[in-house]
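[1] sequence first, predicted model second:
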Amino acid sequence: NVGRQKLQALRDNSNYFRMKLKEMGLLVMGHYDSPIMPVMLFHATKISAFSRECFKRGLAVVVVGFPAVPLLVSRARFCISAGHTRDDLDRALAEIDEVADLVNLRYAKSVFG
């Protein structure tokens, strides 16, 4: 059944992407199986830098800040689809990894490694 295959691909892609974001030390919110992944930026000053750097790298990302969310809980949202390939996801993750360093987003990274 094509529908079941697409649902499974969506779940697999979502779980993979979320796991990799967390391994990078990014604080990812939301349900584990959800294809919509809020990544916490916290400071409103990081919104435009994060969005601009992602755009320069060919990544579509939605950023959300005040007044849509409280002042200190700004976030970016990534939307994963069943149509993304593992190569698509890995490329996006590599770009996000660079941007995370540029705007200091590794809030969840352990100080011990």
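    Good, I have the coordinates.

[2] only C-alpha atoms for contact and neighbour calcs from this point on.
    Fine.

[3] and the helix ranked longest in the chain, what's buried?
    Longest helix of the chain, by residue count under DSSP state H: helix 2-23. Neighbour counts over helix 2-23 (16 or more other C-alpha atoms under 10 Å) mark 9-15, 17-18, 20-22 as buried.

[4] on the three-state scheme, Arg77 is what?
    strand (DSSP: H, G, I helix; E, B strand; the rest coil).

[5] how about the helices in this structure?
    2-23, 45-56, 86-102.

[6] which helices and strands sit right next to the longest one?
    On a contact count with 3 or more C-alpha pairs under 8 Å, 6 or more residues apart in numbering; DSSP states H and E, helix 2-23 meets helix 86-102.

[7] structure B:
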Amino acid sequence: MEDMVHDALRQNESWQASTSNNIEEAPNEETQRFFNFLLDANQPLYGGASDSKLSMCVRLLACKSNWNIPNQGIDFIAKMVMDATPIKSGLPKTYYDAKKVCIKVGITIAED
């Protein structure tokens, strides 16, 4: 997701450079909030981890979608993962938590 955002910004930067006098404008508050959330969501869960909060949320929602698991089943899986890992911060606790993270970064979630 982060690579896609950077690619889009680079394309936008080249267009802006040709249409302006290289005056850099600070992002508005909503955009800055989105980028801050995206950076936070893409941080590794712990040192050396290959998964981030966002990737874990997407994987949980993929389980729900691929195998038609009810929300309570996803809540159970999320709790099981939380119980089995030493580091709890960043992991979604419920289906609703995972869904919120995905929606904040613009991933569309089908209604249940």
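    Arrived safely. On a predicted model such as this, the values are computed, not experimentally measured, just so you know.

[8] could I get the TM-score for this pair?
    With the length set by TM-score structural alignment, normalised by the length of structure 2, the two chains reach a TM-score of 0.30; 57 aligned residues with a C-alpha RMSD of 4.7 Å.

[9] re earlier: and the helices of structure 1 as a markdown table, adding distance to Phe78 of structure 1?
    Converted to a markdown table, these look like this (distance: least, C-alpha to C-alpha, whole Å):
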| stretch | distance to Phe78 of structure 1 |
| --- | --- |
| helix 2-23 | 10 |
| helix 45-56 | 11 |
| helix 86-102 | 10 |
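
[10] select, out of the ones you listed, the one closest to Ala76 of structure 1.
    helix 45-56 (7.8 Å; C-alpha to C-alpha).

[11] next, the angle helix 86-102 makes with the closest one.
    140 degrees (axes from the mean of the first three to the mean of the last three C-alpha atoms, to 10 degrees).

[12] tell me the helices and strands packed up against helix 45-56 of structure 1.
    Looks like helix 45-56 of structure 1 contacts strand 62-64, strand 74-79, helix 86-102 (3+ C-alpha pairs under 8 Å, 6+ apart).

[13] quick one: buried residues of the last one?
    Applying a neighbour-count criterion of 16+ other C-alpha under 10 Å, the buried positions in helix 86-102 of structure 1 are 89, 92-93, 95-97, 99-100.

[14] from those, which single one is nearest Glu53 of structure 1?
    Of the buried residues of helix 86-102 of structure 1, the one sitting nearest to Glu53 of structure 1 (C-alpha to C-alpha) turns out to be Val99, at 6.3 Å.

[15] now the closest one, nearest residue through space, not along the chain?
    Glu53 (6.3 Å; C-alpha to C-alpha, 6 or more residues apart in numbering).

[16] surely Ile96 of structure 1 and Arg52 touch.
    No. When contacts are counted by C-alpha atoms under 8 Å, Ile96 of structure 1 is not listed as touching Arg52 (11.9 Å).

[17] picking that back up, can you check which of the helices and strands packed on helix 45-56 of structure 1 gets nearest to Val2 of structure 1?
    Within the helices and strands packed on helix 45-56 of structure 1, the stretch nearest Val2 of structure 1 is helix 86-102; the backing value is 18.9 Å (C-alpha to C-alpha).

[18] this completes my enquiry, with thanks.
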